[in-house]
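**Student:** this one's structure only:
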């Protein structure tokens, strides 16, 4: 929903025009960077009235504006060369200041060439004298079938070439063009309406004339051209559609590079004509203009025909007409991505970006995804642009950034708040690694429980109450905190969760809220590490004159109910069940064996590959009729000392004899254990039992179970 709303918002911003500036700048960047630098059409050449030409003739006493007959040699020379068309991007809307003969001299050259084209200029300001009666102008315009796109520009008048030139020209074309909102010329309107007829752009007028196009029609996809007259390059018939923007304009496909078209200095072309007439070697041979589309224009800075384009802030206006002609001749157009496609892309990328933020938990992955989406859009824009399709990358780019920002804010205020609660709740009794995993799966903490096999751990300090009576409250708290801190660190490091503290007792568990297949082994290894660390603490406490404590630990694996148990306003993440009670009873049962770590058979079976064990007894704890086989955890797997290996073997033999009621033989084996390890608590306890039972026959019904009557 967030992604969709953001996408619609961005599309609204686009429709309002607020993104237009950035879209146009992105288009310019594509022109400058995406297209390979290559020359334009080789059959298009420019003859420029540049600063060098002005300076050359000024040095001979000829100032600007030149006499019109100065352009006649250019026309004559190109005509002699066999130029395809001669297109003047220079307005001749007023009579020559050198007199009518000057206009007639230029008109003679135009008439002889029969392929010269002159510009006209439409304005939105009414004029009393537009140079031509309306009925005369109507006869020269084009008829176009179909419904035209865009709006009527509202032209009120037209500035035409003077009558002699107008009559001699092969055709007239519009050079009025309006830049985009930032002053850059990126598009041209191919046909404009005036007095019931349609008038083409100057370069297009020459194109239509050359290919003898007589049928034009507006189509949904653009402007359709048809010709049945034979041409040298396109056969006896051709039909094509020029893709247009919704407003009827053509998006120009500029050629990158400083000089995409071959350019000639006007003064040199004039001199070439004079030299050829005198039989001299011309500066530019006639072959330079053979079969060429020749465009003549003003490029000197002071002549005010320089415009801003995507490629340069100073670009000759005549080169814009050359670009249009190039696009037409090569049918190489730049087409905007269809509106439906652009909308779907913006909405789709916005929705995908929002889902990424909400689904990807890691911040660095989210940022990497953001960069990836931005790069993907720009790569797609470049690839499409090279093939002639303009994808306006700004709306999808903005949509991605907005979607990431809004989704991140939403996530922080909702899921983020939930994660902060989780971290605050579990920080003191769960490792940071587990918390991170839990943050990825917060649903595991919903109120209520689930049945799951887990391993439960209980520990208690033996004789803590009596031994601590000589300590002040401050000393007692300090000692207890020191002990609990170090034991807790070990449990958390092994992936356990602290359920609760009760004085010096610790309850912890493994296997929830996240699955841990090796939960039994984790608990046993954590217990061993705690015993080793407690041994170090005892040495420290002894040096400080503090009491010495030992710890009893009980571990059981079984099915329990785990989850957030409590009310809607106050709950704890804990475990309940018979397996929990048995773990607690096993912790207390250590007193009956003088052992340190007592575990159940279910725990032993699952942890056997990770720890060294010694079977101790069949035990029925208080409140539980069913006996359980119990084991003592001795060491991590493979780390049992050699003497303890012997102790375990002798003890196992003695236990087997004990269960056969062979008390005396069992007693001898337990005695051997004590000779190897005098402080072995289980051997001492079983030796005492055997001494009590010597001479007794408990009968065949004796099950060998040791039943506890206390906790």
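**Tutor:** The structure has been received and is ready for your questions. Since the structure is predicted, the reported quantities are computational estimates derived from the model, not experimental observations. Numbers count the residues shown, from 1 in each chain.

**Student:** only C-alpha atoms from now on, for both contacts and neighbour counts.
**Tutor:** Fine.

**Student:** residue 271 touches residue 282, doesn't it?
**Tutor:** Yes - the pair residue 271 and residue 282 passes the contact test of C-alpha atoms under 8 Å, sitting 7.3 Å apart.

**Student:** longest strand of this protein?
**Tutor:** strand 550-566 (DSSP state E).

**Student:** give the other helices and strands that it contacts.
**Tutor:** strand 448-462, helix 519-543, strand 571-576, helix 578-589, strand 597-600, helix 601-607 (3 or more C-alpha pairs under 8 Å, 6 or more residues apart in numbering; DSSP states H and E).

**Student:** now residue 87: which helix or strand?
**Tutor:** Assigned by DSSP states H and E, residue 87 belongs to strand 85-88.

**Student:** okay, helices next: where are they in the stretch 151-300 of the chain?
**Tutor:** Applying DSSP state H, counting those that start in this stretch to the stretch 151-300 of the chain gives helices spanning 163-168, 202-210, 266-277.

**Student:** got CSV for those, with distance to residue 582 too?
**Tutor:** CSV is the format used below for the helices of the stretch 151-300 of the chain (distance: least, C-alpha to C-alpha, whole Å):
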stretch, distance to residue 582
helix 163-168, 111
helix 202-210, 95
helix 266-277, 106
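
**Student:** ok, which of those comes nearest residue 492?
**Tutor:** Smallest distance to residue 492 across these (C-alpha to C-alpha): 79.7 Å, for helix 202-210.

**Student:** run through who's touching that closest one.
**Tutor:** Here helix 202-210 makes contact (C-alpha atoms under 8 Å, 6 or more residues apart in numbering) with 84-85, 87, 89, 117-119, 171-175, 190, 214, 321-322, 324-325, 328-329.

**Student:** what's the answer for stretch 169-184, then?
**Tutor:** 21, 89, 107, 110-111, 114-123, 166, 185-189, 199-206, 209, 307-310, 313.

**Student:** another one to put next to it:
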């Protein structure tokens, strides 16, 4: 069986885990998590080296626009490019250009002819989408683009003469960045995937409907050449031999630029380069997969339970150290899973769990300390003054309810002739007079910082030196005794004298008893000896043992009585009497 405290922390960890799971399944953390993914992907790209030699990008760049003229160009230039690439040995050609409206019949006829003769060109089409606004479970209004079912194809001749077709649409996340490719329909294939399939002659069956694109930071990862240079034949021999060639705009004025995970270091990226990255991922099997949501939920709950139990055993400072270490471990795991296994593991929910469990742990610890202080307040309020209680509950790292051996000074105070007095009085009078005596005694004990141990009928046991250290416990005991004797002597409502026995020595002090009832008390020979000494004292007398005498002999006038053998002792012991007239006045305290 688990201990109650462990069950309490397990419950706390479970609740925290469930809350974070709900947050994880909502869109609340999406942008922050995606940002963390961007930096992890960037770190991966810095570690990885190499290049993609099978893909060549023919750029419609500033040089091309200056050489050929303002965009859009005559389609005869594209026909010439296909012919040149075909002669140069290109294996597959893809145009990141949507030829969706007819132009001059001659130039359209020329391009259509080259498409048919080459049988190497893959053309794109566009899925027409519609934007919908929806209210999520969290009260957030979100816009989503969905395929309307309509398709914008190239013109008819191009559509049928091309080798294959693929849709050009790229999915943007909520922050506007392109990070993934989505398979919208089983019968429709993304443009870049279709190019990769035709080039590799492989038809890969991906296990997910969405794949994260593994972008590369290296500027020279892909080979590239200007459109005009290809037309002019200005390229090395074998440059296009057996290559997959992508044709697209890289000139910023043509506005085919999108935001990617590396926009914070590379700025916007041309669409043709994003398609090149997708093709590269296909050829190298380097797409990044999302971890299954059910797996994430399982690990979140498990992690929450584990951190809750760990934090419950640590101090706040230790908890902060573990929190920092957990941050490092979580981030390292996120980077490692991306680097070695091509898996995107969310890290923000795990970081959130670490923070929440530490906060909850500290709050629970605070309430435990508060409950402990209240418990000590209730426990010691019967024995100690408020000032002493405050000192006790604020002393750190110590449970004063556990037994410990320490030096204390014990007093026994008794009313003389109370038995015969009570026989002559009514029960109401007896209780009344007893309460008056006990009230005076209690007030004085608390005033001098003593611990009220117990009532013994018409007597009281008091000790000094516990639960807090009092180096002058012997002195305090004598001053309390003198004050009590003076008050009894000078109060006409207190007709009976009191006798006091005091002894100093080591005793075991602590909360002694059962789980149902216990008292904070002292036990040991010093207690028994103090009780025996009080039994020898007469009315108005203060008798002390050897231990107390050694502590206070230079502060008070002391008279040595004859050595006596106390009950239960084998050897004689000196008993001393405190002379009241020469003692310190209580005003000197």
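**Tutor:** Right, received. Where do you want to start? Everything numeric in this text was worked out from a predicted model, so none of it was measured.

**Student:** give the aligned range of the strand holding residue 87 of the first structure in the second structure.
**Tutor:** Using TM-score structural alignment, the residues of the second structure aligned to strand 85-88 of the first structure are 92-95.

**Student:** how near is residue 429 of the first structure to residue 509 of the first structure?
**Tutor:** Counting by C-alpha to C-alpha, to the nearest Å, the separation of residue 429 of the first structure from residue 509 of the first structure is 11 Å.

**Student:** more neighbours, the two?
**Tutor:** Neighbour totals were compared for residue 429 of the first structure and residue 509, and residue 509 leads with 27 against 18 (other C-alpha atoms under 10 Å).

**Student:** in the top helix by length along the second structure, what's buried?
**Tutor:** Scanning the second structure for the longest helix, with DSSP state H as the assignment, gives helix 348-380. Judged by neighbour count (16 or more other C-alpha atoms under 10 Å), helix 348-380 of the second structure contains these buried residues: 348-362, 365, 373, 376-377, 379-380.

**Student:** cool, and stretch 519-536 of the second structure?
**Tutor:** Quick answer for stretch 519-536 of the second structure (16+ other C-alpha under 10 Å): 519-522, 525-536.

**Student:** touching that stretch from outside, list them.
**Tutor:** 380, 401, 410-414, 453-454, 499-513, 543-545, 566-567, 575.

**Student:** chain center to that stretch: distance?
**Tutor:** Chain-centre distance of stretch 519-536 of the second structure: 53 Å, with C-alpha atoms, centre = their mean, to the nearest Å.

**Student:** report how many residues lie close to residue 197 of the first structure.
**Tutor:** Using other C-alpha under 10 Å, residue 197 of the first structure has 16 neighbouring residues.

**Student:** circling back: among the contacts of stretch 519-536 of the second structure, name the buried ones.
**Tutor:** 380, 401, 410-414, 453, 499-512, 543-545, 566, 575.

**Student:** wait, doesn't residue 481 of the second structure sit right on residue 542?
**Tutor:** Yes - here residue 481 of the second structure reaches residue 542: they are 7.0 Å apart, a contact under C-alpha under 8 Å.

**Student:** give the residues shared as contacts by those two.
**Tutor:** Counting by C-alpha under 8 Å, 6+ apart, the contacts common to residue 481 of the second structure and residue 542 are residue 500.

**Student:** in contact with the spatially most central residue of the first structure, which residues?
**Tutor:** Centroid-nearest residue in the first structure: residue 373, 2.7 Å away (criterion: C-alpha atoms, centre = their mean). If a contact means C-alpha under 8 Å, 6+ apart, then residue 373 of the first structure has 353, 400 as its contacts.

**Student:** can you list residues touching both of residue 429 and residue 509 of the first structure?
**Tutor:** With C-alpha under 8 Å, 6+ apart, residue 429 of the first structure and residue 509 have common neighbours 497, 498, 499.

**Student:** of the residues you listed - the most surrounded one?
**Tutor:** residue 497 (27 neighbours).

**Student:** how close does that residue get to residue 506 of the first structure?
**Tutor:** 11 Å.

**Student:** kindly report the same for residue 543 of the first structure.
**Tutor:** 26 Å.

**Student:** looking at those two, which has the bigger crowd around it?
**Tutor:** It is residue 506, of residue 543 of the first structure and residue 506, that has more neighbours when counted by other C-alpha under 10 Å, with 19 against 9.

**Student:** and the residue lying closest to residue 316 of the first structure once chain neighbours are set aside, what is it in contact with?
**Tutor:** Among residues not flanking residue 316 of the first structure along the chain, residue 306 sits closest, at 4.6 Å (C-alpha to C-alpha, 6 or more residues apart in numbering). Counting by C-alpha under 8 Å, 6+ apart, residue 306 of the first structure touches 299, 314, 315, 316, 317.
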